[in-house]
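Q: sequence plus predicted model, see below.
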Amino acid sequence: MRNITRGALALVGAGALSLGVLAAPASADLGDPISLAVENDTFTAGSWGEGVDFVVTDVPEEVDEITLTIGSAGRNGAGPVADPIQADEQTDGSYTGNITPPREVAPVAPDADGFPEYTATASYSYEDAEGEAQFVSDSVELTIEEGLSVSGPENATVGELAEGIDLEFAGFQPDESIDGDIEFFNPETGEYDTIGDFAATLGPDGSGEGTLTIINASPGNAFRVSIDATEGTVNYYVTATEDDGTIPTDPAPSDPQAGDEDDEDSPAAPTRPERVDTGA
């Protein structure tokens, strides 16, 4: 009887030791995959809310810097919607951080083809034994649900812009008063310059129609209508084209002072739009 008891005790001890070994966390090696989780992966078009919260685990001990990014991809390319940040290391070895993109790049619900797509990514880089740079990342796709929207043509001829193009507003609060800016993309500074503003009241269902008029535009000019609302911000983009619908690969300068010395050959600078109405 004592032998059985001792055997049982020995077996329990071995079992405890075995469980202890299995429970010990495995150490990740350089090059092993990392794991990204986001606590909020669904947003409503027009608002990033409180942003995206990142939690990165399975990070090798040799890594001391994890980069967090949010990017979007459309038919014609991809890029970040906010500046990358470096995650903060936690006592448990995980890395965390939050990115809240600016209102100028508010999320847009995907079209019938699924664009744009938004992705949250965590990554790190290291040098392998041969001295070659290696990159390790993990990504999570973000879901953008229908919300605020302003729709209209992606391209319009200079003449159509001068006559006015139709815009449709949807997803806003009933009878909501909205305001915003009409902006021109300045290729020299890489920023948008405000050339007009507007304010309007929408209908009882939060929708309405409007007309955007821009005079003295030049083919290749890009414009943005940025609208602030209760539920967030939404942007509409349109590019001026030639009469045949083509966009010049090297647009003429829109500011006579910044273009050719011969002012007669330089197009007039875009001016404040004549009107932006909702028709509500």
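A: All right, it came through fine.

Q: hey, let's count contacts and neighbours off CA atoms from now on
A: Fine.

Q: past the biggest strand by length in the chain, which element shows up next along the chain?
A: Across the chain, the strand with the greatest residue count (assigned by DSSP state E) is strand 133-145. Counting by DSSP states H and E, the next helix or strand C-terminal to strand 133-145 is strand 149-151.

Q: before we move on, the earlier item: against which helices or strands is the longest strand of the chain packed?
A: Other elements packing on strand 133-145 under the criterion 3 or more Cα pairs under 8 Å, 6 or more residues apart in numbering; DSSP states H and E are strand 35-38, strand 42-44, strand 117-127.

Q: try it against this one:
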Amino acid sequence: TQAVASATAIAAGVAGTQEALAYTPAGEGVSAANQKKLCGAMPTAKICTRKDVAMFATTGERVEGEEAMGTSRREALTQLVGGVAAASLLGNTEPALAAYGESANVFGKKAEVNQAYTVSGEGWSTMMPAKYNPSKETEYEGQVGRWEDNFDAISNSSVVVKPVNVSSVKDLGPLEDVLNTYVTPFLGVQSFEGSTISEGGFAAGRVSSAAILDIAEADKDGKTYYYYELLSRTADGDEGGKHQLFAMAVSNNKLYILRHQAGDKRWFKGLERPIKASIAEFTVY
């Protein structure tokens, strides 16, 4: 009779909390009143936790004595260690830094990437983008070196040396005159002959154009350097245009010219920085 009464009480307690247990796992939804009711129904209950209530309500069994206490201690220790680890990770978190065109180093400091390497010749030195390889092609008279992008040969660089009867680039004339005399020939001559009406935004009868983006003069180690940056376009070209950069100086009656050409797409995908660094590093002796 006593066993039947106990079973009846247990069944009543389970039924009373069935709705509360339905919407959360492991008895999280048990109200304080129902938890107390279940604890009272559990036989010889010395420890009554949410875990005890959930297990008793679903299986009719309970975690006994020291086992329940051990489980509770293990859970507390696990939560403590997890909390410390999370706080440590969050406390040292830094943003993953990357310049445009570079990959981000998510798990550490920003990686140092070699974007250029040194090249030199008789009387001159500079740097080339890391993805450029030497080329045997000769494009210009007086060319002493040529390099090109290992992915797209549209992007390439050259060093040209010309004899002159002056001791400084200033003696060749002002920036604008030197542009017309020594820079423009590198851009080539339009081979098309015919009549066009504003073809692709070009002037009538023209299928090419060049815009001056910047010109500058600077002194370095007692020598004067001229710098030019242009953007050229052709009707049949690709890449959205070509960036043309020049640095030139005179030493020992020789005019040294460094020329860079980069397709517009490659320029904005990472070539701008190493090419401008090459222009800045160009030195004649």
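A: Alright, I've got the coordinates. Just so it is clear, the structure is predicted and the values come from calculations on it, not from any experiment.

Q: tell me how the two chains score on TM-score.
A: Between these two chains, after superposing, the TM-score reads 0.30 (TM-score structural alignment, normalised by the length of structure 1); 132 aligned residues with a Cα RMSD of 5.9 Å.

Q: and the longest strand of structure 1, which residues are buried?
A: The neighbour-count check on strand 133-145 of structure 1 (16 or more other Cα atoms under 10 Å) flags 137, 139-144 as buried.

Q: helix or strand: which one has the residue nearest to F246 of structure 2 when sequence neighbours are not counted?
A: Nearest non-adjacent residue to F246 of structure 2, counting by Cα to Cα, 6 or more residues apart in numbering: R259, 4.6 Å away. Here R259 of structure 2 is covered by strand 254-263, with elements defined by DSSP H and E.

Q: and if you look at S157 of structure 2?
A: Of the helices and strands defined by DSSP H and E, S157 of structure 2 is found in strand 156-163.

Q: for N98 of structure 1, same thing?
A: If you go by DSSP H and E, N98 of structure 1 is part of strand 95-99.

Q: sorry, back to before: and the next helix or strand past the strand holding S157 of structure 2?
A: helix 175-178.

Q: which helices and strands sit right next to the next helix or strand after that next one?
A: The C-terminal neighbour of helix 175-178 of structure 2 among helices and strands, as given by DSSP H and E, is strand 208-220. If you count contacts as 3+ Cα pairs under 8 Å, 6+ apart, strand 208-220 of structure 2 packs onto helix 175-178, strand 223-234.

Q: buried deepest among the ones you listed, which one?
A: strand 223-234 (a mean of 19; mean count of other Cα atoms under 10 Å).

Q: and that one, what does it pack onto?
A: strand 208-220, strand 242-251.

Q: now do the longest one against strand 223-234, angle only.
A: Same thing as strand 208-220 of structure 2. Relative orientation of strand 208-220 of structure 2 versus strand 223-234 (axes from the mean of the first three to the mean of the last three Cα atoms, to 10 degrees): 170 degrees.

Q: quick one on the thing from earlier: and of the buried residues of strand 133-145 of structure 1, the nearest to Y124 of structure 1?
A: S137 (6.5 Å; Cα to Cα).

Q: so the closest one sits against T121, correct?
A: Yes: using Cα atoms under 8 Å, S137 of structure 1 and T121 qualify as a contacting pair, with a distance of 6.8 Å.

Q: before we move on, the earlier item: which helices and strands does the strand holding S157 of structure 2 pack with?
A: Contact here means 3+ Cα pairs under 8 Å, 6+ apart; on that basis strand 156-163 of structure 2 packs against strand 143-149, strand 254-263.

Q: can you rerun that using 10 Å?
A: strand 124-129, strand 132-134, strand 143-149, strand 242-251, strand 254-263 (3 or more Cα pairs under 10 Å, 6 or more residues apart in numbering; DSSP states H and E).

Q: what's next to the first one, contact-wise?
A: Residues external to strand 124-129 of structure 2 that are found in contact with it (Cα atoms under 10 Å, 6 or more residues apart in numbering): 114-120, 134, 147-149, 156-157, 159, 161, 249, 251, 256-258, 260, 270-285.

Q: picking up where we left off before, and for S137 and T121 of structure 1, which residues touch both?
A: With Cα under 10 Å, 6+ apart, S137 of structure 1 and T121 have common neighbours 36, 67-68.

Q: what strand or helix carries D193 of structure 1?
A: With the criterion set as DSSP H and E, the secondary-structure element containing D193 of structure 1 is strand 191-201.
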